[in-house]
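Undergrad: Sharing a model prediction with you, sequence too.
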Amino acid sequence: MKILYFAWLRSKLGISEEDVTLPGHVTTLYQLIDWLKSRNPAFEEIFQDLSVIRVAIDQEYVTEDIPLGNAREVAFFPPVTGG
């Protein structure tokens, strides 16, 4: 699975994307986030407040803990404002 990080998340992690093989117990979005947090203190820091992070799975915006199924891509980004 490809994971993409945008804006300040990319800056704090020092990477813009990575390809990962998920452990078998990771089957939902929140399990993915918990697994990422367990990998590195930087992930723990950026995911401590999920209210400031938006998520898209296969380029579709999601707002709840959903099964990852056969997702190919998960993107994490800050809320976008326009004007």
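TA: Nice, I can see it.

Undergrad: only C-alpha atoms for contact and neighbour calcs from this point on.
TA: Will do.

Undergrad: Could you pick out the longest helix of this protein?
TA: helix 29-39 (DSSP state H).

Undergrad: okay, now the one to match up with it:
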Amino acid sequence: MIRVLLFADLQEKAGIREIEISAEKLTINGIREHIMELYPQLTAIKTAMPAVNEEYAEGEQVVKAGDIVAFIPPVSGG
């Protein structure tokens, strides 16, 4: 099982903070696609910065069961 944490706008639009994916291995991009199938309104996940086990990650990085993936959307401010 892979735990996925959503933050900020992603969490608000999905209405949940955490998603569990029953998979042994997936890439970050594969997780993005899976989440978009479940929550089509989360278009911002395409540009969100992924982190795996609290380390920033790239889209092709493989995530294994037991890992925690976080998606942090871009923030703007002034």
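TA: Great, that's in hand. Model, not experiment: these values are computed from the prediction.

Undergrad: Return the set of buried residues in the helix or strand just after the longest helix of the first structure.
TA: Later in the chain than helix 29-39 of the first structure, the nearest helix or strand by DSSP states H and E is helix 41-46. Under the neighbour-count criterion of 16 or more other C-alpha atoms under 10 Å, helix 41-46 of the first structure has 43, 44, 46 buried.

Undergrad: what do you get for stretch 47-62 of the second structure?
TA: For stretch 47-62 of the second structure, a neighbour-count test (16+ other C-alpha under 10 Å) marks 48, 50, 51, 52, 57 as buried.

Undergrad: end-to-end on that stretch?
TA: Start-to-end span of stretch 47-62 of the second structure (C-alpha to C-alpha, to the nearest Å) is 18 Å.

Undergrad: the strands in the second structure, which residues?
TA: 2-6, 18-21, 25-27, 49-52, 55-56, 62-64, 68-72 (DSSP state E).

Undergrad: now for those strands, which one comes closest to residue 34 of the second structure?
TA: Closest approach to residue 34 of the second structure among these (C-alpha to C-alpha): strand 18-21, 8.7 Å.

Undergrad: In the first structure, point out the residues matching the closest one.
TA: Mapped onto the first structure using TM-score structural alignment, strand 18-21 of the second structure covers residues 17-20.

Undergrad: What lies in contact with the matching stretch?
TA: Residues from elsewhere that reach stretch 17-20 of the first structure (C-alpha atoms under 8 Å, 6 or more residues apart in numbering): 1, 2, 3, 4, 5.
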